[in-house]
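1. here are the coordinates; sequence isn't available:
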């Protein structure tokens, strides 16, 4: 029987790259996201190119009831999840704390922290029953450092960093591996979402240096998952060569 990976936020970026890579490795996939059309497109592509099974769930991880209904509504065979990739996450806005939007704060906290918890609570129980599994939590260099105007986003990713450690302790008796992946600058839809559709401002973030790609992160995630069962990569920070910290980048002149 093929192994199963459940990937949240699979409609673009790192989530989509993980779906493609895990499909190549023969994993059956449960893909979640908010855009039904994108999920359908990815499902069609993967099932055409490979022999794997793909189950798609249109849901918003912020909605506790929706997450519960959709995940618990899966058949027992689909609940035998081997790998959970908690990828759904976002940053909105880049203002100092006194000027920040409380709506943006709610969206980030509800997605990056509470959404991760809602999915993990359900899937980890499936893993506990089987006494095996691997949970990958997508953090950020923003969970290791704090930068100007990053306030609430950084706080959410610091929370994810702490949850990685807590999950590893709590799930230790059941042989479940937990890995935190913390990327630096990755060129995806991330900055476009942060700047609320301002594509020009988003492009400026990555000008003058070569950022990481979504495929770079998917490769890294696959490396951690493909280690022998007795090996767990607890924590991994990955940065572009041109980035030394959240605020130190080597950019070439235009």
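-> Perfect, thanks for sending it. Since the model is a prediction, treat every value here as computed from it, not as a measurement.
2. from here on, just use CA atoms for contacts and neighbour counts.
-> OK.
3. all strands of the stretch 151-254 of the chain, in order?
-> Secondary structure of the stretch 151-254 of the chain (DSSP state E, counting those that start in this stretch): strands at 177-183, 235-238, 243-245, 248-249.
4. how many other residues sit next to residue 156?
-> 26 (other CA atoms under 10 Å).
5. helix/strand/coil for the residue lying closest to residue 193 once chain neighbours are set aside?
-> Sequence neighbours aside, residue 92 is the residue nearest to residue 193 in space, at 6.3 Å (criterion: CA to CA, 6 or more residues apart in numbering). Secondary structure state of residue 92, per DSSP: H, G, I helix; E, B strand; the rest coil, is coil.
6. now for residue 27: which residues touch it?
-> 2-5, 52 (CA atoms under 8 Å, 6 or more residues apart in numbering).
7. give me the element residue 14 is part of.
-> helix 13-24 (DSSP states H and E).
8. and if you look at residue 106?
-> Using DSSP H and E, residue 106 sits within helix 102-109.
9. what's in contact with that helix?
-> By CA under 8 Å, 6+ apart, helix 102-109 touches 89-93, 152-153, 156.
10. pasting the second one now:
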């Protein structure tokens, strides 16, 4: 059975991908911080094995990968730092955003690539963002991490494609998830997602399943998925959020 390891699988896009891939017959390893959420996911969907750990804990991450064969790696975990001017950002927020969104993904990929190269097969996906390709004010560090992920994926693709390893960058626009949960109040989030114009996590998951189902000779290097109707910027506490 083909295995898939997904980070950030406790909610949002990661959870939707875990469910969709399990339904498609994959043996899914769902990695996330919340043991409660992961156990709930396993209870509601067969074919999912939870791995509860802090992605930035390098020793735990390395130990969890020992002896684990990964055919598909989906680097999905990410955080959104508090919105605002870069000059006013706390250094701790800068550090945590770089660590979770970029460093952890690079390290996990480093742990998995050697086995894929040995088998001469595998597929690695990265959840990027339109913010990495069309940056806007108040997202400087977040946009930087997503732009770096894009460049990393492109370079890795050039390096690993001769070994039959496929690399795909997922570039979603505004998706209705919990990404802004800790930095916006409920009223602001409701306004942000009003009218159901935003994408749903399941929309992204469906395309991931389709991309993985392609024959080994076909590679989707990047796919952008955006809301059909334009999502207008929303002014919240004098800050403008864009998709």
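-> Cool, the structure landed. Here the structure is a predicted model, which is why all the values come from computation and not from measurement.
11. picking up where we left off before, between the strands of the stretch 151-254 of the first structure, which gets nearest to residue 25 of the first structure?
-> Within the strands of the stretch 151-254 of the first structure, the stretch nearest residue 25 of the first structure is strand 177-183; the backing value is 19.3 Å (CA to CA).
12. what helices or strands is the closest one leaning on?
-> Secondary-structure packing of strand 177-183 of the first structure (3 or more CA pairs under 8 Å, 6 or more residues apart in numbering; DSSP states H and E): strand 134-138, helix 151-170, helix 214-225, strand 235-238.
13. how about those in a markdown table, adding distance to residue 248 of the first structure?
-> Below are these laid out as a markdown table (distance: least, CA to CA, whole Å):
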| stretch | distance to residue 248 of the first structure |
| --- | --- |
| strand 134-138 | 22 |
| helix 151-170 | 17 |
| helix 214-225 | 20 |
| strand 235-238 | 15 |
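14. re earlier: the helix holding residue 14 of the first structure against the second structure, how far on average?
-> Compared with the second structure after fitting, helix 13-24 of the first structure has a mean deviation of 0.7 Å; criterion: mean CA distance after the TM-score superposition for the first structure.
15. need the residue closest to the centroid of the second structure.
-> In the second structure, the residue lying closest to the centroid (CA atoms, centre = their mean) is residue 76, at 1.8 Å.
16. quick check: it touching residue 5?
-> No. Assessed by CA atoms under 8 Å, residue 76 of the second structure is found out of contact with residue 5, at 9.9 Å.
17. that older thread, counterpart of the residue nearest to residue 193 of the first structure in the second structure?
-> In the second structure, residue 92 of the first structure lines up with residue 81, judged by TM-score structural alignment.
18. so what's that match up against?
-> 93-94, 97, 142, 183.
19. farthest pair within those residues?
-> Farthest apart among the contacts of residue 81 of the second structure by CA to CA are 94 and 183. That separation is 14.5 Å.
20. and residue 229 of the first structure, what pairs with it in the second structure?
-> Matched to the second structure by TM-score structural alignment, residue 229 of the first structure sits across from residue 216.
21. tally of neighbours for the nearest residue to its match once chain neighbours are set aside?
-> Using CA to CA, 6+ apart and skipping the chain neighbours, the partner closest in space to residue 216 of the second structure is residue 164 (7.6 Å). By the measure other CA under 10 Å, the count of residues near residue 164 of the second structure is 18.
22. isn't there a helix covering residue 56 of the first structure?
-> No. Counting by three-state DSSP, residue 56 of the first structure falls outside a helix, being strand.
23. in the second structure, what residue corresponds to it?
-> In the second structure, residue 56 of the first structure lands on residue 50 (TM-score structural alignment).
24. what's the burial count for that match?
-> 24.
25. make sure it is actually in contact with residue 40.
-> No. Here residue 50 of the second structure does not reach residue 40: they are 9.6 Å apart, not a contact under CA under 8 Å.
26. ok, residue 238 of the first structure touching residue 180?
-> No. Counting by CA under 8 Å, residue 180 is not a contact partner of residue 238 of the first structure; they are 10.9 Å apart.
27. which one's more surrounded, the two?
-> For residue 238 of the first structure and residue 180, the more surrounded residue by other CA under 10 Å is residue 180, and the numbers stand at 25 against 18.
28. tell me how far the aligned partner of that one in the second structure lies from residue 207 of the second structure.
-> Using TM-score structural alignment, the equivalent of residue 180 of the first structure in the second structure is residue 169. Per CA to CA, to the nearest Å, residue 169 of the second structure is found 12 Å from residue 207 of the second structure.
29. mean shift between whatever helix or strand residue 40 of the second structure lives in and the first structure?
-> Following DSSP H and E, one finds residue 40 of the second structure within helix 35-44. For helix 35-44 of the second structure, the mean deviation from the first structure after alignment is 0.9 Å (mean CA distance after the TM-score superposition for the first structure).
30. how many degrees apart are that helix and strand 48-52 in direction?
-> Helix 35-44 of the second structure and strand 48-52 are oriented at 180 degrees to each other (axes from the mean of the first three to the mean of the last three CA atoms, to 10 degrees).
31. now helix 35-44 of the second structure, how far from the centre of its chain.
-> 19 Å (CA atoms, centre = their mean, to the nearest Å).
32. related to what we said a few turns ago, now the match of residue 180 of the first structure. Nearest residue, chain neighbours left out?
-> residue 222 (4.5 Å).
33. many thanks, I have nothing further to ask.
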